[in-house]
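Novice: fold the following for me, if possible:
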Amino acid sequence: MSSVKETVDVAAPLRIAYNQWTQFEEFPLFMEGVDEVRQLDDRHNHWTTSIGGVRREFDTEIVDQLPDDRITWRSVAGDTRQRGSVRFERIDETHTRVELTMDVEPTGIAEKGADALGVIDRRVKGDLSRFKDYLESRGHESGGWRGRIRPADPGSPL
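Specialist: As a prediction, the model looks like this:
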């Protein structure tokens, strides 16, 4: 697995930055290569991506979500293996730090080569920069989900 960690400071209050990130179906507006995200229920999303001419579909499950703090997910079905977490930290009344950490398992020769060249790192950095621009240009969130999703018991399989 390849690990990526990127951070961006957004000129928006913590609640607004977090709320906007919960609008998963809007991810294609600022994430390169993401064609569609369909929210299936509070925990599950179906993704369609096109990266380097390779189309992938996969499902993710949110395994931990605490409003204004973090969202943690993992892939559960499809041809992409990944897990990650996005964390939100209040800097001051009008600024928030957004930190995205992902573990991605590239499949295929093209994806492994792209990973070796740092493409995944640059894509995540670009996505966070576009999220910052998207939110700051709007001036407010387009919606928000404030529910709590708790991780499974340590003794049970995720």
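
Novice: drop to CA atoms for contacts and neighbour counts, all remaining ones
Specialist: OK.

Novice: which stretch of helix or strand covers the residue most central in space within the chain?
Specialist: Centroid-nearest residue in the chain: Val86, 6.4 Å away (criterion: C-alpha atoms, centre = their mean). Val86 belongs to strand 81-92 when assigned by DSSP states H and E.

Novice: what angle separates whatever helix or strand comes next after that strand from strand 81-92?
Specialist: On the C-terminal side of strand 81-92, the closest following helix or strand by DSSP H and E is strand 95-105. Interaxial angle of strand 95-105 relative to strand 81-92 (axes from the mean of the first three to the mean of the last three C-alpha atoms, to 10 degrees): 170 degrees.

Novice: and the contacts of strand 95-105?
Specialist: For strand 95-105, contacts defined as C-alpha atoms under 8 Å, 6 or more residues apart in numbering pick out 1-14, 17, 80-91.

Novice: let me see the ranges of the helices in this structure.
Specialist: For the chain, the helices defined by DSSP state H cover 14-21, 108-116, 119-138.

Novice: show me what counts as buried in the last one.
Specialist: Along helix 119-138, the positions that meet the burial threshold by neighbour count (16 or more other C-alpha atoms under 10 Å) are 120-121, 124-132, 134-135.

Novice: tell me which of those is nearest to Glu36?
Specialist: Glu36 has its nearest neighbour among the buried residues of helix 119-138 in Asp127, at 14.7 Å by C-alpha to C-alpha.

Novice: now show me the structure for the sequence below, then we'll compare the two:
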Amino acid sequence: MSASLVETVDLQAPVSVAWALWSDVTRWPKFLSHVARVDKLDGQRFAWKLELPGADKAFVAELTEVIPEDRIAWRTVEGVDHAGVVTFHRLSDTTSRVTLQIEYDPKGFVEHLGALTNLDSTLANYDLGEFQKLAEATASS
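Specialist: This is a model prediction of the structure:
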């Protein structure tokens, strides 16, 4: 059984700022609360270390599509089974919308519990809120 989640946030920041933050994977731990670290392996692949309540996970993901200021897509190649895409939408010169969509296979009790209780959605919502704060602070500086 696969699960999916979609979360969207509107930013008081231009697409260029949102893109610059999100396209630098080394910055992801600053706004993704469960990501301990992301290490670049090569141009397309990254090693992730997640810290989740009751479970730490490590996996390797590869970028499958990168269209500047439009979308970033990835899928895992070892470890947990998941794929995702982040899209960037220009609303005006100073505002943008970011949508995060993740498809995953909730293997194991912790992931099943998360999917059942909407913990994943809550976490994604919180993370996008942290991203929004960072993007807006960056845009206004």
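
Novice: list the TM-score for the superposed pair.
Specialist: Here the TM-score for the pair of chains, by TM-score structural alignment, normalised by the length of structure 2, is 0.94; 140 aligned residues with a C-alpha RMSD of 1.4 Å.

Novice: adding distance to Val63 of structure 1, write the helices of structure 1 out as CSV.
Specialist: Listed next are the helices of structure 1 as CSV, based on distance: least, C-alpha to C-alpha, whole Å:
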stretch, distance to Val63 of structure 1
helix 14-21, 16
helix 108-116, 26
helix 119-138, 21
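
Novice: which stretch of structure 1 lines up against the longest strand belonging to structure 2?
Specialist: Counting residues, the longest strand found in structure 2 (DSSP state E) is strand 55-67. Mapped onto structure 1 using TM-score structural alignment, strand 55-67 of structure 2 spans residues 54-66.

Novice: tell me roughly how far that stretch lies from structure 2 on average.
Specialist: If you overlay the two and look at stretch 54-66 of structure 1, the average distance to its match in structure 2 is 0.6 Å (mean C-alpha distance after the TM-score superposition for structure 1).

Novice: next, the buried residues of that stretch.
Specialist: If you call a residue buried by 16+ other C-alpha under 10 Å, then stretch 54-66 of structure 1 has these buried ones: 57-65.

Novice: picking that back up, just checking, what packs against the strand holding Val86 of structure 1?
Specialist: helix 14-21, strand 70-78, strand 95-105 (3 or more C-alpha pairs under 8 Å, 6 or more residues apart in numbering; DSSP states H and E).

Novice: now the angle from the last one to helix 14-21?
Specialist: Right, the one you point to is strand 95-105 of structure 1. Using the same axes, to 10 degrees: strand 95-105 of structure 1 against helix 14-21 is 30 degrees.

Novice: and strand 95-105 of structure 1, how far out from the chain middle?
Specialist: Taking C-alpha atoms, centre = their mean, to the nearest Å, one finds the center of strand 95-105 of structure 1 at 7 Å from the center of the full chain.

Novice: residue range for it in structure 2?
Specialist: Going by TM-score structural alignment: strand 95-105 of structure 1 matches residues 95-105.

Novice: could you give the number of residues near Gly52 of structure 1?
Specialist: Around Gly52 of structure 1 there are 10 other residues, counting by other C-alpha atoms under 10 Å.

Novice: picking up where we left off before, now for the buried residues of helix 119-138 of structure 1: which two are most distant?
Specialist: Longest span within the buried residues of helix 119-138 of structure 1, C-alpha to C-alpha: Ile120 and Leu135, 22.4 Å.

Novice: in contact with the closest residue to Ala124 of structure 2 other than its chain neighbours, which residues?
Specialist: Using C-alpha to C-alpha, 6 or more residues apart in numbering and skipping residues adjacent in sequence, the residue nearest Ala124 of structure 2 is Glu7, 6.8 Å away. Glu7 of structure 2 is in contact with 99-101, 121, 124-125, 128, counting by C-alpha under 8 Å, 6+ apart.

Novice: and if we set it to 10 Å?
Specialist: 86, 98-102, 121-122, 124-125, 127-128 (C-alpha atoms under 10 Å, 6 or more residues apart in numbering).

Novice: using CSV, please lay out the residues you listed together with distance to Gly43 of structure 2.
Specialist: As requested, the contacts of Glu7 of structure 2 are arranged in CSV below (distance: C-alpha to C-alpha, whole Å):
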residue, distance to Gly43 of structure 2
Val86, 18
Val98, 24
Thr99, 24
Leu100, 22
Gln101, 22
Ile102, 22
Ser121, 30
Thr122, 31
Ala124, 26
Asn125, 29
Asp127, 25
Leu128, 25
